[in-house]
Structure formats: C-alpha cells, structure tokens
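A.B. asks: make a model of this:
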Amino acid sequence: MRRADRLFQIIQILRRSSRPVTAAEIAGELEVSQRTVYRDVADLIAQRVPVQGEAGFGYILDDAFDMPPLMLTPDEVEAAVLGAQWVASRGDPVLANAARDLIAKITSVVPDRLRPLIADPAIAARSTKPPPMPDRIDLARTREWIREGRKIAIDYLDQHGEPTRRIVWPIILGFLDDTRMLAAWCELRQDFRHFRADRISAATFLEDGHGVRPATLRQRWKRDMTERHQAGSAR
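C.D. replies: This is a model prediction of the structure:
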C-alpha cells in the first residue's frame, strides 16, 4: 500500500470509530508494523490533521475535521454500488429511489478512472427469494417518526390472523429479503416487540412524543436483544 493511501486509510479508521483506536488495531487492519503507524500518525499531526491521543492509549480524530466526502477508494465505490443495488431492489419505493439517486450523485463526482466501477460493476446483489409482500404502513413516514421520537398506533394481525391494537414507540426498521420488520416498544405489552410490516393493517402517526431520545431507545433495544440471545444460548 502506498504511503499516501495508508495515511488516508488511517484517517478513515479513526473517522468510523466512536472510541480511541490503538496503534495495534490500526497496524492489524493495515497489515503494517506499529512503528509504521506511530510514524504515520506523527506525519498526519504534522500536516495539521487533528489526531489526538498517544501510544498505549489510542487515537481519536477531532469531530470538526472533514475531508472532501467523495475521496473514495475502488473498494468503497464497489461497496456503495453493492449496497445501493440491494436497496434499489428490496427497499421501499422512497429508499429505492434514494439508492438510485445516490449512485447518480457518486457517478457525477468521482474521478473518471472510478466511473467504470459504477457503470459496469464487477459485483452484483441479487436475492433468490421473491420480493417482500406489500407494506401496509408508510415506511418513509415511519423512518421520520423514528427520527423524531413519536408514537404510532397500529392495527396488527398476529401469526394466527388475530387483530390487535397497539401504541408503539418505533425504534428501527429491518429490511430482510422476504419482509420488513419494525422493532418497537409496545405500550400494551410493556416490552420490546417486532412487527412485520405486511401484517400492519392500518397505522395512525401520532403527534405525541414518547419522551426518550431515539439513540437511547435504540441502545435499550439492542441491550435487550443481547440479553435474550445470551439467555437462549445458555439453555
């Protein structure tokens, strides 16, 4: 790997981490020595890249630091194309259009040498399963309500076809090959629940907020899922 590419990759590693990254971790990912990492980080700091930290503790990148957002590597371009292909074929209509727009925007700004990777990609995302059943809830609006921390009233059919009315705090939408799932806190059950979008027969988007920061609610859900998984593994 060229030194310039290695410096760029160090910045990328630090940008995507929410905690200090040790020289050993960086060296392992880049397949170089820790001594090389120390030297490269010193060079970045000399170039006024706001890297903070020290050997033994780890390094972090100041949140204020920014780079031209489309300085992409060939692997990053292919990752974007692969992800957009899947979303365009399996996402809801709004996300599918957004995926196509994303690729168009990337195509318009990447260097000429990278455009063949988009126009004639060497990778493809294709599912062997049929498309998901039509959703009976506006997924675009659901994503908005997730971001804003608002409640949704849903009429839901369980696996036996029995109807039930729920007030839920939407947390995250899961896009699977054969269905879409809404993870939410259910006021009726006072617990986290997962609802298939194709079994939601009606939805009313309430103006009421549930009073919990979306990121906090998502962390609670993740912790609950981890505890359930661990309990199941212990049986």
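
A.B. asks: when you work out contacts or count neighbours from here on, use the C-alpha atoms and nothing else.
C.D. replies: Fine.

A.B. asks: contacts for the lengthiest helix in the chain, please.
C.D. replies: Longest helix in the chain by number of residues (criterion: DSSP state H): helix 214-234. For helix 214-234, contacts defined as Cα atoms under 8 Å, 6 or more residues apart in numbering pick out 146, 147, 148, 149, 171, 172, 192.

A.B. asks: now the helices for this protein?
C.D. replies: 3-15, 23-30, 34-46, 74-90, 93-109, 115-119, 139-148, 214-234.

A.B. asks: which among these is found nearest to residue 176?
C.D. replies: Residue 176 sits nearest to helix 74-90 of all those, at 8.0 Å, using Cα to Cα.

A.B. asks: other residues contacting the strand of greatest length in the chain?
C.D. replies: Longest strand of the chain, by residue count under DSSP state E: strand 163-175. By Cα under 8 Å, 6+ apart, the residues outside strand 163-175 that reach it are 90-91, 142-143, 145-146, 149-158, 180-188, 210, 214, 217-218, 221.

A.B. asks: kindly report the same for stretch 82-92.
C.D. replies: Residues contacting stretch 82-92 (Cα under 8 Å, 6+ apart): 95-97, 99-100, 102-103, 123-126, 131-132, 139-140, 175-177.

A.B. asks: now do it: distance to the chain's middle.
C.D. replies: Chain-centre distance of stretch 82-92: 13 Å, with Cα atoms, centre = their mean, to the nearest Å.

A.B. asks: mind checking which of the helices of the chain is nearest residue 58?
C.D. replies: helix 23-30 (6.4 Å).

A.B. asks: got the angle for the closest one vs helix 3-15?
C.D. replies: 120 degrees (axes from the mean of the first three to the mean of the last three Cα atoms, to 10 degrees).

A.B. asks: and for comparison, fold this next one:
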Amino acid sequence: RAAEPRLAGAGADALAKIAAVLPVDMREMIDSAALFVGPKRRDEDKADVSAIRKAIRLERVLELHYGDEQGRISRRRVWPFALGYFEHVRVLMAWCELRQDFRHFRTDRIIDMALHEVRYPRRRTVLLKEWRETQDVPIES
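C.D. replies: Model (predicted):
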C-alpha cells in the first residue's frame, strides 16, 4: 500500500491470489496478521517511480535534475541499482558519475529525469554488492 499505485495494485492482486489457494486456517492467519502498513507518505513523488524501476531493471543511465534539502538544484548522471521504500520517503540508490561514489536520492526531490538508452558499464548486481559492503548493509537471510 505504500508503493506507487501500479505496484501497490499488483501486490494486492498477488496477495489475493495467494490467499485464494491457501487452506482455510492459513487464510485466517493472513486476515489476523499483526503486520500493518502506516499512513500514506506525506511527500508525493515528482519522479515517475515506474520509470526508475525500468532503468534499474534495464541497467540504464538516468539523468536527474535534483533539488537538495536547501533547494539547490544539480544535474546528475547516475547508474540506478535499487529503490528503498521507507515510511515517508522513497530513496533511489545509485552510482553518481559526478561524485564517483554511491549516492542516495529521495524520489520526492527529483525534479525531472531522463532515461538514456546507454547501459551503464557495470552490472546492477555488482553495484548492489559493493553498495552493501560500503554501507555495511547485511544481506537478508
């Protein structure tokens, strides 16, 4: 429910299909689950998050016009490899060509973006692994 409408709808559809084939006792467990999704995010995305997901999937360069916390706007060419969904914001994880380092971009601060046909030179899985190491993010088990 915290995702953009298309992804949230797909998640709800998948859960309904899973629940439909479960035995009755397990279906009741879904209905009585103690996992709750908080209220809708306050800041809406200016960026098309589905286009960001496409860039990640296709390993394509994104050009961003990005506004920082102080409202300064910068132009960045990035190699997007992951999206993080947090309570009030979504964050794009990417390699930034300008900074030559990993950077995090809040999707509600992306003013404009363009998906390039250029594939970035490294694999998404390699970037993700290196990012996890530099950020000390464990791999889920």
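
A.B. asks: now render the contacts of helix 214-234 of the first structure as CSV, adding distance to residue 40 of the first structure.
C.D. replies: What follows is the contacts of helix 214-234 of the first structure, written out as CSV (distance: Cα to Cα, whole Å):
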residue, distance to residue 40 of the first structure
146, 41
147, 39
148, 41
149, 42
171, 40
172, 39
192, 46
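
A.B. asks: so the longest strand of the first structure aligns onto which residues of the second structure?
C.D. replies: Using TM-score structural alignment, strand 163-175 of the first structure lines up with residues 73-85 of the second structure.

A.B. asks: mean shift between the matching stretch and the first structure?
C.D. replies: Following the fit onto the first structure, the mean deviation recorded for stretch 73-85 of the second structure is 0.6 Å by mean Cα distance after the TM-score superposition for the first structure.

A.B. asks: what sits closest to the residue nearest in space to the middle of the second structure if chain neighbours are left out?
C.D. replies: Closest residue to the average C-alpha location of the second structure: residue 83 at 2.0 Å, with Cα atoms, centre = their mean. Of all residues not flanking residue 83 of the second structure in the chain, residue 92 sits nearest, at 4.7 Å (Cα to Cα, 6 or more residues apart in numbering).

A.B. asks: just checking, that neighbour touches residue 102?
C.D. replies: No - assessed by Cα atoms under 8 Å, residue 92 of the second structure is found out of contact with residue 102, at 10.5 Å.

A.B. asks: between the two, which has more neighbouring residues?
C.D. replies: For residue 92 of the second structure versus residue 102, neighbours defined as other Cα atoms under 10 Å are more numerous around residue 92 (23 against 19).

A.B. asks: how far away is the more buried one from residue 57 of the second structure?
C.D. replies: Distance of residue 92 of the second structure to residue 57 of the second structure, computed by Cα to Cα, to the nearest Å: 13 Å.

A.B. asks: got it, and residue 115 of the second structure?
C.D. replies: 12 Å.

A.B. asks: what's the overlap in contacts for these two?
C.D. replies: With the criterion set as Cα under 8 Å, 6+ apart, the contacts of residue 115 of the second structure and residue 57 do not overlap.

A.B. asks: the longest strand of the first structure to helix 74-90, inter-axis angle?
C.D. replies: 150 degrees.

A.B. asks: buried residues in strand 163-175 of the first structure?
C.D. replies: 166, 167, 168, 169, 170, 171, 172, 173, 175 (16 or more other Cα atoms under 10 Å).

A.B. asks: circling back: among the helices of the first structure, which is nearest residue 162 of the first structure?
C.D. replies: helix 139-148 (22.8 Å).

A.B. asks: got the buried residues for that closest one?
C.D. replies: By neighbour count on 16+ other Cα under 10 Å, the buried set for helix 139-148 of the first structure is 139, 142, 145, 146.

A.B. asks: in the second structure, which residues correspond to it?
C.D. replies: The aligned range for helix 139-148 of the first structure in the second structure is 49-58, by TM-score structural alignment.

A.B. asks: now do stretch 93-112 of the first structure
C.D. replies: The aligned range for stretch 93-112 of the first structure is 5-24, by TM-score structural alignment.
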